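Undergrad: sequence plus the predicted model coming up.
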Amino acid sequence: MDDIKVLFVNQEIEPYVVGTQMASAGLKLPQQAMALGYDVRTFMPKFGVINERRNQLHEVIRLSGLNLVIAGADHPLIIKVASLQSIRLQVYFIDNEDYFLRRGIFHDELGLPYSDNDERGFFFAKGVLETVKKLRWIPDIIHCNGWFTSFIPPLVRTLYGGESLFGGVKILYTLYDDTPDEPIGANPYNTLGALKITPEEREGMRDADHAALCRLAIRYSDAVGKGEIGLDPGLIAYAQGLERPLYDLHSEEQVQAAYQSLMG
């Protein structure tokens, strides 16, 4: 298995974010993949709630410095890294002061969603893919966890579709109970302008909520994982309608079966 490379793109990972099934899975899934002999790289956003000193994050200068254009504006990409020594897992963090230097993860002090959550997610996704390119590490499987990773599948299949690095990659998009009935941003239609999705798909994102973004991710993925109970039944039905394989991912055996099936 040591020649199979799995890129984990996680919304949350313990101990950096705690208290959710997704954060627990964000730690457990890479750990299980490493135990099975897979070569693993793991990414998450550097949310402002993460204490850099306590968690011993440091900037990786050779990977930082690229400017990413999001909704027509340049935003510097900063890459940080930390290690979970107990399980020998290194975590890369995507950072930017405009998008992630905030007290909340997705909501402000009043509980209102940030109006640029769509831009933040798009920046995170592009940051991950550009960093993987710099690492010159070619993944066989990209395993996305959480709605904030939803831009990864359409980006890989459209904007990055012509690049040999991602040409043969399989995408597993895992659903969690994290799709609130609220807009993903002020103008997702504009944010998605860089994608080469169909006009109908882009129009459908004009006033998109989280479920609409998840459906977009499912369309561009090879399979769908079920990360916990209580999932949106509409999203499960949507994946089934597209004949996407559905995998439970609650044990090492299930993770191995899913990856083996993806690799054919």
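TA: Nice, thanks for sending it over.
Undergrad: please count neighbours and contacts with C-alpha atoms only from this point.
TA: Fine.
Undergrad: for Gly111, see how far away Phe151 is.
TA: 24 Å (C-alpha to C-alpha, to the nearest Å).
Undergrad: work out for me the element the residue of the chain most remote from its centre sits within.
TA: The C-alpha centroid of the chain is most remote from Leu110, which lies 25.9 Å away (C-alpha atoms, centre = their mean). Following DSSP states H and E, there is no helix or strand that holds Leu110.
Undergrad: if we can go back for a sec, looking at Phe151 and Gly111, which one has more neighbours?
TA: A direct count of neighbours by other C-alpha atoms under 10 Å for Phe151 and Gly111 places Phe151 higher, at 24 against 9.
Undergrad: that one touches Phe122, doesn't it?
TA: Yes. Look at Phe151 against Phe122 with C-alpha atoms under 8 Å: they come within range, at 5.9 Å.
Undergrad: hey, where'd the strands end up in the stretch 1-150 of the chain?
TA: 5-10, 39-45, 58-59, 67-70, 73-76, 78-84, 89-95, 141-145 (DSSP state E, counting those that start in this stretch).
Undergrad: dropping in the other structure now:
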Amino acid sequence: MEKKRVLFISQEITPYLPESEMSKKSRFLPQGVQEKGREIRTFMPRYGSVNERRNQLHEVIRLSGMNLVINDADHPLIIKVASIQTARMQVYFIDNEDYFHRKEVLKDKKGKEFADNDERAVFFARGVLETVIKLRWAPDLIHCHGWLTSLVPLYIKKAYKDDPLFADSKVVYSVYDEKFKNPLSGNTIQNVQIDGINEDDVKTLNEPSYENMSKLGIEYADAVIQGSESINPELVDYIQASKKLFLNYQPEETYIDAYNDFYDQVM
């Protein structure tokens, strides 16, 4: 029987970023799922704080070199990779000087969200999907972690729906306890509209907020997981109203088994 393929897309993974609930799950879940007999690929952004020398990142020339147009500007897509030897797994990094070379992740040193976070989310989502196409690796399930991945379900269901690699892919979106003080940019609704996406598809973003980006992820996902014990009550209500297949919060001792079983329900 052919192994099921699971694509993990996360905004943070330890040891490349400090430990958090999301970064730890994004590190140990792929390993656990791989040990249960599934084939995996894992992606995250190559933030400026990721130490390339210490973590032995290197560019994958055959996957790099494409330009993605966002907000009428060309942005080169660079793909790097590193190995976590103890887990026998690789992590692919989406790199771009304009979006990911600053030292902070989503907020500046004063705690203010970056003004181009919406563009960064577009670049990251498109960068991952275009790289998977170049790898010619068709995922049975795509598991997205964190708001930066929230456009992936939309793009899979709309912009990439005719690509045979994603024709049968199911998408799971994990919601975490993420807090933001400011709205996204006023151009968000235009920035996220790539070929195959119209304004009606993203009307949830008429009020461009981080919470509404997560709502968009929930809206187009096939299933939703509560990644943190406590999440934004507004998102709890939205998940319940969506009537999507849902897995509630799972503690550290049980989440790998629970998520793996949940994938079987979704696929």
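TA: Sure thing, it's come through. Here the structure is a predicted model, which means the values were calculated and not measured.
Undergrad: okay, the strands of the stretch 1-150 of structure 1, which one's buried deepest?
TA: strand 141-145 (a mean of 25; mean count of other C-alpha atoms under 10 Å).
Undergrad: chain center to that strand: distance?
TA: Centre-to-centre, strand 141-145 of structure 1 and its host chain are 7 Å apart (C-alpha atoms, centre = their mean, to the nearest Å).
Undergrad: so how far does it sit from its counterpart in structure 2?
TA: Its aligned residues in structure 2 lie a mean 0.2 Å from strand 141-145 of structure 1 after superposition (mean C-alpha distance after the TM-score superposition for structure 1).
Undergrad: so which elements touch the helix or strand following that strand?
TA: Using DSSP H and E, the next helix or strand after strand 141-145 of structure 1 towards the C-terminus is helix 152-157. In this structure, helix 152-157 of structure 1 packs against helix 117-135, helix 210-219, with contacts taken as 3 or more C-alpha pairs under 8 Å, 6 or more residues apart in numbering; DSSP states H and E.
Undergrad: hmm, who's touching helix 152-157 of structure 1?
TA: Helix 152-157 of structure 1 is touched from outside by 125-126, 144, 161, 166, 171, 173, 195, 197, 216-218, 220-221, with contacts defined as C-alpha atoms under 8 Å, 6 or more residues apart in numbering.
Undergrad: can you check what angle separates the helix or strand following it from helix 210-219?
TA: The C-terminal neighbour of helix 152-157 of structure 1 among helices and strands, as given by DSSP H and E, is strand 170-175. On the basis of axes from the mean of the first three to the mean of the last three C-alpha atoms, to 10 degrees, strand 170-175 of structure 1 is oriented at 160 degrees to helix 210-219.
Undergrad: show me what strand 170-175 of structure 1 is packed up against.
TA: So strand 170-175 of structure 1, by 3+ C-alpha pairs under 8 Å, 6+ apart, packs with strand 141-145, strand 223-226.
Undergrad: go with 10 Å
TA: Using 3 or more C-alpha pairs under 10 Å, 6 or more residues apart in numbering; DSSP states H and E as the contact test, the elements touching strand 170-175 of structure 1 are strand 5-10, strand 141-145, helix 152-157, helix 210-219, strand 223-226, strand 246-248, helix 252-262.
Undergrad: dump these into a markdown table; add distance to Tyr16 of structure 1 as well.
TA: Putting these into a markdown table (distance: least, C-alpha to C-alpha, whole Å) gives the following:
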| stretch | distance to Tyr16 of structure 1 |
| --- | --- |
| strand 5-10 | 11 |
| strand 141-145 | 15 |
| helix 152-157 | 21 |
| helix 210-219 | 23 |
| strand 223-226 | 22 |
| strand 246-248 | 25 |
| helix 252-262 | 23 |
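Undergrad: determine which stretch of those is the most buried.
TA: Across those, the average number of neighbours (mean count of other C-alpha under 10 Å) peaks for strand 141-145, which reaches a mean of 25.
Undergrad: find me the equivalent region of it in structure 2.
TA: Using TM-score structural alignment, the residues of structure 2 aligned to strand 141-145 of structure 1 are 141-145.
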